[in-house]
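A.B. asks: Requesting a structural model of the entry that follows:
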Amino acid sequence: MISLKQFKYFIEIVEAGSYSRAAEKLYIAQSALSRQIKELEDELQTALLTRDARQFELTPAGQLFFERGKRILEDIDDTLLQARQVGKGAQGVIRLQHSSSVILTPRISNALARTLDEHPGVTLDVSMLPSENQTLEIEEGRADLGLLRLPTLRRHPHIQVREIGSERLMVAVPPHSPLAARDNLELAELSEEAFISIPHKDRGGLSYLVANLCLEQGYFPKPARALSRKSSQLNLIEAGLGIAIVPECMQLTAPAGVRFVPLARGSLLSAVGLATRRDADPLVAAFAEALAAKLA
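C.D. replies: Now for the predicted structure:
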């Protein structure tokens, strides 16, 4: 039976160009190396090398065996490496979700890229989902990490959410609105404006935060005739259907006509959280820790 050792010895001889150099590199006697190649040829029932006292040449069978044998050994090395990585929790697919208001800004994207560099065996599967839904998906094992807008209303016993940053809130207004010419707006001034996004009774996130801020000023956001909690709300705003209070990152994906006015002189903030399971597997936990450190 042909052994992997014989594969390795034969390839080492060809690459070294001589039996003596291969024997030195392999730390075995040249006579033992010659014996292994003779046994390999006997098993194959064909000559792989033609040799004299000073040199050798590959036969056609030897050339084929060398090329394919080398690939086989490389595949085995890769398999062993991957098996070790998997055993250490260092390789796999991580399912990352983010809400429509947590845009993958350069700050977040660069942090993800650097974290991936530190975990070469990891592949990210990225999708978009509302903040409240993310915690349920992670709780039930259909996702691993979530980038969401705080607060979340539902409490899941196995989920932890850590704050990884905040952004100032701005008012997104139509291009021809009188508000577009302002340098700053106060919440109290928006009581008669139509809001494109209002909170869902069972969901937290950005719209819930905005509604509570408005309630502190004595009013509840008046709904516009067209409502959206997705990034499409900016298109509705451009069309003049209403306004929205959004994090400043939304400027990166906004249609050209939407104007952004600082709110309360930049003193009102929206926090972003990173959600994971408390008992996440080692790969996910290590990736989350590294990502959170870069975003904190």
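A.B. asks: going forward, measure contacts between C-alpha atoms and count neighbours the same way
C.D. replies: Fine.
A.B. asks: if I read this right, Leu234 contacts Pro255, doesn't it?
C.D. replies: Yes. Counting by CA atoms under 8 Å, Leu234 does reach Pro255; the two are 6.9 Å apart.
A.B. asks: Between the two, point out the one with more neighbours.
C.D. replies: More crowded of Leu234 and Pro255, by other CA atoms under 10 Å: Leu234, with 30 against 15.
A.B. asks: check contacts around that one.
C.D. replies: Taking CA atoms under 8 Å, 6 or more residues apart in numbering, we find Leu234 in contact with 172, 254-255, 258.
A.B. asks: so Ile13 touches Ala22, yeah?
C.D. replies: Yes. Counting by CA under 8 Å, Ile13 does reach Ala22; the two are 5.1 Å apart.
A.B. asks: Assign a three-state SS to the closest residue to Asp281 other than its chain neighbours, would you?
C.D. replies: Nearest-residue entry for Asp281: Gly89, 7.6 Å, with adjacent residues in sequence omitted and distances by CA to CA, 6 or more residues apart in numbering. Of the three states, Gly89 takes coil under DSSP: H, G, I helix; E, B strand; the rest coil.
A.B. asks: run this one through as well so I can compare:
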Amino acid sequence: MIDLRRLRCFLVVSEELHFGRAALRLNTAQPPLTRQISALESELGFRLFDRNTRSVTLTSEGRHFLPYARAVLEQVDLTEAITRKLAAGSVGHLAVGYASSIALSDIFSQTIQAFCSLYPDVQLTLEEGASSTQCAQIIEGRLDIGMSRMQPPGDDSEIQAICLDNEPLVAAIASDSPLARQAQVTLAELSAYPLIAFPTDYGSGLNDIIEALYRRHGLTPLPAPTGKQITSIIALVAAGRGVAVVPQCAQALVKRGVTYRPLAEAGATAPLLLLTRKRERSPLVRAFVDVIQRTLREK
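C.D. replies: The predicted structure follows:
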């Protein structure tokens, strides 16, 4: 295998065409540099330079060999740079899953923007999906990070959940409803209307939170049409098909015919959870967690 140090010596001498100046660039003395070039020529089996007391020129073989030597060294430099970036968590691929309502939160958008700005060489894949599927996808390696409304199962020892925020829940009401004229509404008042939510088999963490909230207050939601996206749910409210209970960030969906009102009940919140593998060692995952925690501190 060709010695890379000798290749670098050859490249510098070919640029300077002067052993003294090349030695200065390489921070070495001229005799050792001459020995390195001679050793490389012996290794290759042909002369690289024609030398006399007045000039140094590339031989025909040296001219033909030069672009290959340069390409090898450029590839080595690129490999070293990529290695450093991988070790620092600044290059590679990161897959982040998120529940649909989370995409509307400031934490989500600000974190993605900040991460992409800080780590432009990272290929970031964003996958929207139900909270219930994220733990399995993280364990299987299909996702690196999950942003969820659903706590991992109690027996799931492989997933770590960090609570980033507890977001207030609000009521989404048709604007022509009497409830829209109130400053706030109670769950009891909402329970008189069909409750639009995600499909039962969708695996929504938000559904679980809302159903538990209704049960805690001795209420049973009336059946209503369902939507697989938070946007679909709000559209169904606008169409007069019922009411919805959504995270506060959903108020960013300004829809004609829909009015948002706070819930009167204390503790009506939905968590925003960050899910990772417990023994995660990826510097990219650590970098993403650092960015999202910095985003929270700056809120």
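A.B. asks: TM-score of the superposition?
C.D. replies: The TM-score (TM-score structural alignment, normalised by the length of structure 1) is 0.80; 295 aligned residues with a CA RMSD of 3.6 Å.
A.B. asks: Roughly how far does the residue nearest to Asp281 of structure 1 sit from Ala188 of structure 1?
C.D. replies: Counting by CA to CA, to the nearest Å, the gap from Gly89 of structure 1 to Ala188 of structure 1 is 52 Å.
A.B. asks: same check, this time on Ala22 of structure 1
C.D. replies: 83 Å.
A.B. asks: Have a look at these two and say which one is more surrounded.
C.D. replies: With neighbours defined as other CA under 10 Å, Ala22 of structure 1 and Ala188 compare such that Ala22 has more, 22 against 15.
A.B. asks: when you align them, which residue in structure 2 goes with that one?
C.D. replies: In structure 2, the residue matched to Ala22 of structure 1 (TM-score structural alignment) is Ala22.
A.B. asks: That match contacts Glu16, correct?
C.D. replies: Yes. Contact status for Ala22 of structure 2 versus Glu16: in contact at 5.9 Å, counting by CA under 8 Å.
A.B. asks: Phe288 of structure 2 falls within a helix, correct?
C.D. replies: Yes. When classified by three-state DSSP, Phe288 of structure 2 is found to be part of a helix.
A.B. asks: ok, how many other residues are close to the closest residue to it other than its chain neighbours?
C.D. replies: The shortest distance from Phe288 of structure 2 to any non-neighbouring residue, by CA to CA, 6+ apart, is to Phe115 (6.7 Å). Per other CA under 10 Å, the neighbour tally for Phe115 of structure 2 reads 20.
A.B. asks: Quick check: Phe115 of structure 2 touching Arg286?
C.D. replies: No. Assessed by CA under 8 Å, Phe115 of structure 2 is found out of contact with Arg286, at 11.5 Å.
A.B. asks: if we can go back for a sec, please, which helix or strand holds the match of Ala22 of structure 1?
C.D. replies: Using DSSP states H and E, Ala22 of structure 2 sits within helix 19-25.
A.B. asks: circling back to that earlier point, roughly how far apart are the match of Ala22 of structure 1 and Val96 of structure 2?
C.D. replies: Separation of Ala22 of structure 2 from Val96 of structure 2 (CA to CA): 49 Å.
A.B. asks: how big is the angle separating the helix or strand hosting Ile13 of structure 1 from helix 19-26?
C.D. replies: According to DSSP H and E, Ile13 of structure 1 maps onto helix 4-16. Calculated by axes from the mean of the first three to the mean of the last three CA atoms, to 10 degrees, helix 4-16 of structure 1 forms an angle of 120 degrees with helix 19-26.
A.B. asks: and the next element down the chain from the lengthiest strand in structure 1?
C.D. replies: Secondary structure of structure 1 per DSSP state E: the longest strand is strand 159-173. Next along the chain after strand 159-173 of structure 1, taking DSSP H and E as the criterion, comes strand 194-195.
A.B. asks: what's next to that next one, contact-wise?
C.D. replies: 221-224, 227, 241-244.
A.B. asks: Among those residues, name the ones in strands.
C.D. replies: Counted as lying in strands by DSSP E, out of the contacts of strand 194-195 of structure 1, are 222-223, 244.
A.B. asks: residue boundaries of the strands in structure 2?
C.D. replies: 49-51, 56-58, 92-98, 122-128, 145-148, 159-174, 244-247, 258-262, 269-277.
A.B. asks: Now the fifth one: buried residues?
C.D. replies: With burial defined by 16 or more other CA atoms under 10 Å, the residues of strand 145-148 of structure 2 counted as buried are 145-148.
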